[in-house]
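A.B. asks: Next come a sequence and a model predicted from it.
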Amino acid sequence: MIRVMVVDDHTVLRDGISHVINLDSNMKVVESASTIEEAIKKTEASLPDVILADIHLQDESGLDLTVFLKKKFPHIKILILTVEDNEHYLKQALDAGAEGYLLKDTSSDELIYGIQNIYKGNCVIPPSMTKEFLHSRYHPGRSSQEILTPREKEVLRELAKGFTNKEIGRMLYISDKTVKIHISNIYKKLKVSSRSQAIVYAVQKNWIIA
């Protein structure tokens, strides 16, 4: 059972999101909050597995909440759920430590899929935003200092698209175990500890083409 907390300052949206999540037999909304202070208190009390947080919380920032919670509770997965279809906010969310970023107009199935994926340790980004995010930071002339092997770059590129280890294995015709080995090597080479950090690092270094 995946235990979820929903943080949003709009009651109707918060209740609607909670209803969708509770329809899945493998998930349960254990808490909800509308402010950073309330979210922190309820996180400390209930220790959910996944937190869905909006970027804009009255006069507060869900990104500030993300930074605080990831420092204090690094094992809790955070999914930003927002109306901000903006590459700037996406980068800020990943830099803050969020494992995922979805838009509020996403379908119910995509929301459930996103929660499942970040719970498993994957990074979730809307495909449309992934392409924009990567293209906006790509410069064709820079490739000589790459430290990843061609296969590792293939794996990293598919990670950036939000695919799971199993899906990557099928696409690249390699086993799940081999994918895990490649991901482990990527983490070591880039000196990162999560998929979102690896993706941000690679994008900043212009190693990924959408």
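C.D. replies: That came through, no problem.
A.B. asks: Please count neighbours and contacts with C-alpha atoms only from this point.
C.D. replies: Noted.
A.B. asks: Please enumerate the strands of this structure.
C.D. replies: Along the chain, counting by DSSP state E, strands occupy 2-7, 27-33, 50-53, 56-57, 60-61, 77-82, 100-103.
A.B. asks: distance of residue 136 from residue 28?
C.D. replies: Residue 136 sits 37 Å away from residue 28, going by CA to CA, to the nearest Å.
A.B. asks: Neighbour count: those two, which is higher?
C.D. replies: Legend: neighbour count by other CA atoms under 10 Å for residue 136 and residue 28, higher for residue 28 (19 against 14).
A.B. asks: Below is structure B, check it against A:
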Amino acid sequence: MTDDAPITLLIVDDHPVVRDGLRGMFEAAPGFRVLDEAANGVEAVEKAAGLDPDVILMDLRMPGGGGVAAIRELTRGGARAKVLVLTTYDTDSDTLPAIEAGATGYLLKDAPRDDLFNAVRAAAEGRTVLSPAVASRLVSAVRGPGAPRNEPLSAREREVLALVAKGTSNREIARELFISEATVKTHLTHLYAKLGVKDRAAAVATAYQRGILG
């Protein structure tokens, strides 16, 4: 995807009316192109392989193949697409498995249109996007054992965290900061402890909540 190329989308939802509404919304807005639609997770994985979209808008609860299983399959297969969950539900049983499976973001279907557009742009850039309700739920649910130590992050830890928020891999972070991958992992371990979290998604969510990441 180049700067002037439209962001390509695959819309996944079992309700035709929802798919039509989303397609119409994005096709009427500049900077987006809807490649296709899918009615369930299995169809989404198949179409994503052939179409290679930038972003997949993924519902979670669908007969014939749910969203979490599809996200897991896309992640396992090394799909380039970023998955932005767009669902009616924000319960722990939906939110956490989707994030853990590899979703880049999680929005509720009642999100304002401009928020949805901004979320898709952010997801395309590899940034984590979480609705406020989901972010607070995720942060409380995935905290590591014990209370966070509330120690300030070092300048280097902030650099690593900012790159993590962009979806950068450990190898790419090491190359960009001219350090070894082992050092990157050490920085991650330290910042996880300081933030009181256990993984990358939770670190990013907590950092946004605390204003560490803008």
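C.D. replies: Everything's here; your move. No experiment lies behind these values; they were computed from the predicted model shown.
A.B. asks: For the strands of the first structure, give me a markdown table that also has distance to residue 180 of the first structure.
C.D. replies: As requested, these are arranged in a markdown table below (distance: least, CA to CA, whole Å):
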| stretch | distance to residue 180 of the first structure |
| --- | --- |
| strand 2-7 | 23 |
| strand 27-33 | 26 |
| strand 50-53 | 23 |
| strand 56-57 | 35 |
| strand 60-61 | 34 |
| strand 77-82 | 20 |
| strand 100-103 | 20 |
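A.B. asks: So which residues of the first structure form helices?
C.D. replies: All helices of the first structure, identified by DSSP state H, fall at 11-22, 36-46, 62-72, 87-96, 108-119, 127-135, 150-160, 165-172, 176-190, 195-204.
A.B. asks: so which of these comes closest to residue 56 of the first structure?
C.D. replies: helix 62-72 (5.9 Å; CA to CA).
A.B. asks: Residue range in the second structure corresponding to the closest one, please.
C.D. replies: Aligned using TM-score structural alignment, helix 62-72 of the first structure spans residues 67-77 in the second structure.
A.B. asks: Over to stretch 37-50 of the first structure?
C.D. replies: Under TM-score structural alignment, the match for stretch 37-50 of the first structure is residues 42-55.
A.B. asks: if we look at that stretch, which residues are touching it?
C.D. replies: 1, 7-10, 12, 35-38, 64-66, 70, 73-74, 79-84, 120, 123-124 (CA atoms under 8 Å, 6 or more residues apart in numbering).
A.B. asks: One more pass at 7 Å, please.
C.D. replies: 7-10, 12, 38, 65, 70, 74, 80-84, 120, 123-124 (CA atoms under 7 Å, 6 or more residues apart in numbering).
A.B. asks: contacting residues for the most centrally placed residue in the first structure?
C.D. replies: Note on the first structure: the residue nearest the mean C-alpha position is residue 100, at 1.6 Å, using CA atoms, centre = their mean. Residue 100 of the first structure makes contacts with 78, 79, 80, 118, 123, 124, 125, as judged by CA under 7 Å, 6+ apart.
A.B. asks: before we move on, what about residue 158 of the first structure?
C.D. replies: So residue 158 of the first structure contacts residue 168 (CA under 7 Å, 6+ apart).
A.B. asks: what do you get if the cut-off is 10 Å, keeping everything else the same?
C.D. replies: In this structure, residue 158 of the first structure makes contact with 152, 164, 165, 167, 168, 169, 171, 172, 199, 208, 210, judged by CA atoms under 10 Å, 6 or more residues apart in numbering.
A.B. asks: For these, which single residue is the most surrounded?
C.D. replies: Most crowded among those, counting by other CA under 10 Å, is residue 199 at 23 neighbours.
A.B. asks: corresponding residue for that one in the second structure?
C.D. replies: Aligned partner of residue 199 of the first structure by TM-score structural alignment: residue 201.
A.B. asks: you'd agree that match is up against residue 99?
C.D. replies: Yes: if you go by CA atoms under 10 Å, residue 201 of the second structure and residue 99 touch, sitting 7.2 Å apart.
A.B. asks: Setting the sequence-adjacent residues aside, check what's closest to residue 105 of the second structure.
C.D. replies: Spatially, and ignoring its direct neighbours in sequence, residue 105 of the second structure is nearest to residue 129 (4.2 Å; CA to CA, 6 or more residues apart in numbering).
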